[in-house]
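**Student:** Just the structure for this:
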Amino acid sequence: MGNKKKDSWVIHLLFSLLSFGMIIPFVLVLIASFTDEKAILANGYSFFPAQWSMDAYRYLFISDPGVILRSYGVTIAVTLIGLVLSLLVTSMLAYPLSRGELPLKTALSFFIFFTILFNGGLVSWYLVYSTVWDLRDTIWALIIPNLLLNGFNVLIMRTFFATTIPPALIESAYIDGAGELRIFAQFVIPLSKPVFATIGLFNTLAYWNDWFNSLVFLSKAKFYSLQYLLNMSLLNIQFLSQKSQNASTASLMDMIPQETMRMAMAIIGVGPIILAYPFFQKYFVKGLTIGSIKG
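**Tutor:** Now for the predicted structure:
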């Protein structure tokens, strides 16, 4: 009993140190975003800056607040819509694969697994979505390509259904006259909250952090996602700093808090998604561990 208690303390101490080591860099970035640019250039990054400043956030929000707020709205809408649709599509594909009576179950499972290992290449991927489906400059270009359905998530959810949902429950529902859709909606989904929370967290992170779809499919600024806007702003700053040869450009670059603005961009981009994690934490570990067992 004493050895178990000692081992428990060692594990708690180890994970506390790991958690502390992961939190410290984020805290440093947060503090640096509120530090004066000249203080960072003179003293470097510090947990106790010599001078505080809001210049980075003023530059990002006050210079043109509508752009960032619009991008926030686009990213939030894309994340919410994409999360609901991706969970719906993934679960409706995974549930039949978990049933033993599905015809060609092995072939379909192999096809899904094959898509994890191989793809058709970037050119064919772009032609399908831009020419065949014509998703360019639409909000669907941020929802469907590469994000709506993932083979890895399908296999995790299929394994969870196969190992967690009792076959006797489905048989009894059949006897009572329930159809497939009613069984799935009223019995399978309520019993599968852990795996839905796990896949939901994966999809939320994927949609929130995506910038590549905006780069490839969008030319209209009104559909730019937050991550793409921040990435584009950072590249523009780097370009101007490299080309700041004449006096006017150099004076302009002196007005821009480059280092602190990079930190502010990181906080703006990652801040809201951190708030979503506690809502998934209750079911996350259970859904991941059960769903990852080979089915």
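**Student:** use CA for all of it now, contacts and neighbours both
**Tutor:** Noted.
**Student:** Sticking with residue 79, tell me its helix or strand.
**Tutor:** helix 65-97 (DSSP states H and E).
**Student:** So which elements touch that helix?
**Tutor:** Contacting helix 65-97 under the criterion 3 or more C-alpha pairs under 8 Å, 6 or more residues apart in numbering; DSSP states H and E are the following elements: helix 105-117, helix 151-164, helix 193-209, helix 226-242.
**Student:** residue nearest the centroid of the protein?
**Tutor:** Among the residues of the chain, the one closest to the centroid is residue 205, at 1.2 Å (C-alpha atoms, centre = their mean).
**Student:** how about that one, what does it touch?
**Tutor:** Counting by C-alpha atoms under 8 Å, 6 or more residues apart in numbering, residue 205 makes contact with residue 273.
**Student:** what's the distance between it and residue 172?
**Tutor:** Shown here: residue 205 relative to residue 172, a distance of 38 Å by C-alpha to C-alpha, to the nearest Å.
**Student:** what do you get for residue 222?
**Tutor:** 52 Å.
**Student:** likewise residue 102?
**Tutor:** The gap separating residue 102 from residue 172 is 19 Å, by C-alpha to C-alpha.
**Student:** and this one, so I can compare the two:
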Amino acid sequence: MNKGTKTSRAIINGIFTLYSLLCIIPLLLVFSISFSDETSIVANGYKLIPEVFSLKAYDVLFKDFSQILYSYGISIFVTVVGTILGVMLTAFYAYPLSRQDLPYRNGFAFFIFFTMLFGGGLVPWYLVYVNLLDLKNSVWVLIIPLLMSPFFVLVMRTFFSSSIPASILESARIDGAGELKIFSKIVLPLSLPVLATVALFSTLNYWNDWYLSMIFISDNKTISLQYLMYRTLLDIQFLTSNSNVASQISSAGGGNILDLPNKTLQMAMAVVGVGPIVLAYPFFQRYFIKGLTVGAVKG
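**Tutor:** Okay, here's the model as predicted:
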């Protein structure tokens, strides 16, 4: 290895090391602030190492541990089931659109593209799920609205059209394979990169969603973890910004509301909410690599 190659490699390694640090340090800062004392944060700002260690943010957050555990289960169920069903339906719709011999192919493609540009509005959308489908306060109302994305359908259709050789499909058809067998045994194994990509983004959409719980859920049995934490944060911000209400609660035996954490609680919520996603990404990354090597031809 010559000197120029060593220098280039050192520069590239340095750039990627710096970029990795820029990605990791904010996460470490969030983790550190969540274990810091609120008073020290307000007085001295954010520190990478806590000046005063405190678990008060987590004590407030886990005050109702059973509700958090239940909401965690709801979020995990919605994310897993929604992602699996969403990827399946997206693939089932995108693959026929990639076939040139599909009757009314352009009409089906226009239908899915039109829904990406125009919507019926909030009120009709709400009435469909509440009055027509009767899904209010149901766990399925947290799954169905995010089940299919027109953008993901178009992305997957493009992948099927450009990355799956037509000659392979024709050879399988000559050998007597049906459409379902071709799709399950040939198309899906060769499409793991796009399937994993869509699954990852679907997982993020489901896990980070709190809006559907706010719109459709009116009890505590079916709310997601994200909406539970969002509502807790709003309640604390309201109490800390309204001294009269806080004084009344404190005088009634509710403790000193004004001492409740705010900044540290936000970071504690981020730590609690980001955990499953951090663990899920390596799983999808493995399938990215596997999908890129399936069907490879040696030169």
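**Student:** the more surrounded of residue 222 and residue 172 of the first structure?
**Tutor:** Between residue 222 of the first structure and residue 172, residue 222 has the larger neighbour count (other C-alpha atoms under 10 Å), namely 14 against 11.
**Student:** Which position in the second structure pairs with that one?
**Tutor:** Mapped onto the second structure by TM-score structural alignment, residue 222 of the first structure lines up with residue 221.
**Student:** My assumption is that that match lies in a strand; please confirm.
**Tutor:** No. Membership of residue 221 of the second structure in a strand is not supported by DSSP: H, G, I helix; E, B strand; the rest coil, which gives coil.
**Student:** which residues touch it?
**Tutor:** Taking C-alpha under 8 Å, 6+ apart, we find residue 221 of the second structure in contact with 70, 71.
**Student:** Tell me how many other residues surround the closest residue to residue 35 of the first structure other than its chain neighbours.
**Tutor:** Spatial nearest neighbour of residue 35 of the first structure, excluding adjacent residues (C-alpha to C-alpha, 6 or more residues apart in numbering): residue 52 at 4.5 Å. The criterion is other C-alpha under 10 Å. On that basis, residue 52 of the first structure has 15 neighbouring residues.
**Student:** Go ahead and confirm residue 52 of the first structure touches residue 34.
**Tutor:** Yes. Taking contacts as C-alpha atoms under 8 Å, residue 52 of the first structure lies within contact range of residue 34: 5.7 Å.
**Student:** Nearest residue to the aligned residue in the first structure for residue 263 of the second structure in space, please, no chain neighbours.
**Tutor:** Here residue 263 of the second structure is matched to residue 259 in the first structure, going by TM-score structural alignment. Closest residue to residue 259 of the first structure apart from its sequence neighbours, by C-alpha to C-alpha, 6+ apart: residue 37 at 6.7 Å.
**Student:** Residue 61 is in contact with residue 55 of the first structure, correct?
**Tutor:** No. Checked against C-alpha under 8 Å, the pair residue 55 of the first structure and residue 61 is beyond contact range at 10.0 Å.
**Student:** For the two, indicate the residue with more neighbours.
**Tutor:** Comparing residue 55 of the first structure with residue 61 by other C-alpha under 10 Å, the one with more neighbours is residue 55, at 21 against 14.
**Student:** which residues touch the more buried one?
**Tutor:** Under the criterion of C-alpha under 8 Å, 6+ apart, the neighbours of residue 55 of the first structure are 34, 36, 257.
**Student:** and the gap between it and residue 272 of the first structure?
**Tutor:** The value you get for residue 55 of the first structure to residue 272 of the first structure, if C-alpha to C-alpha is used, is 21 Å.
**Student:** quick one on the thing from earlier: the residue nearest to residue 35 of the first structure: what's it in contact with?
**Tutor:** Shown in contact with residue 52 of the first structure (C-alpha under 8 Å, 6+ apart): 34, 35, 36.
**Student:** neighbours of the last one, just the number please.
**Tutor:** It stands for residue 36 of the first structure. Neighbours around residue 36 of the first structure, by other C-alpha under 10 Å: 20.
**Student:** which ones are touching it?
**Tutor:** Residue 36 of the first structure neighbours (C-alpha under 8 Å, 6+ apart): 51, 52, 53, 54, 55, 260.
**Student:** so what's residue 260 of the first structure closest to, chain neighbours aside?
**Tutor:** Nearest in space to residue 260 of the first structure, with sequence neighbours left out and distances taken as C-alpha to C-alpha, 6+ apart, is residue 33 at 4.8 Å.
**Student:** Using TSV, lay out the helices and strands packed on helix 65-97 of the first structure together with distance to residue 17 of the first structure.
**Tutor:** Formatted as TSV, these follow (distance: least, C-alpha to C-alpha, whole Å):
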stretch	distance to residue 17 of the first structure
helix 105-117	35
helix 151-164	30
helix 193-209	24
helix 226-242	30
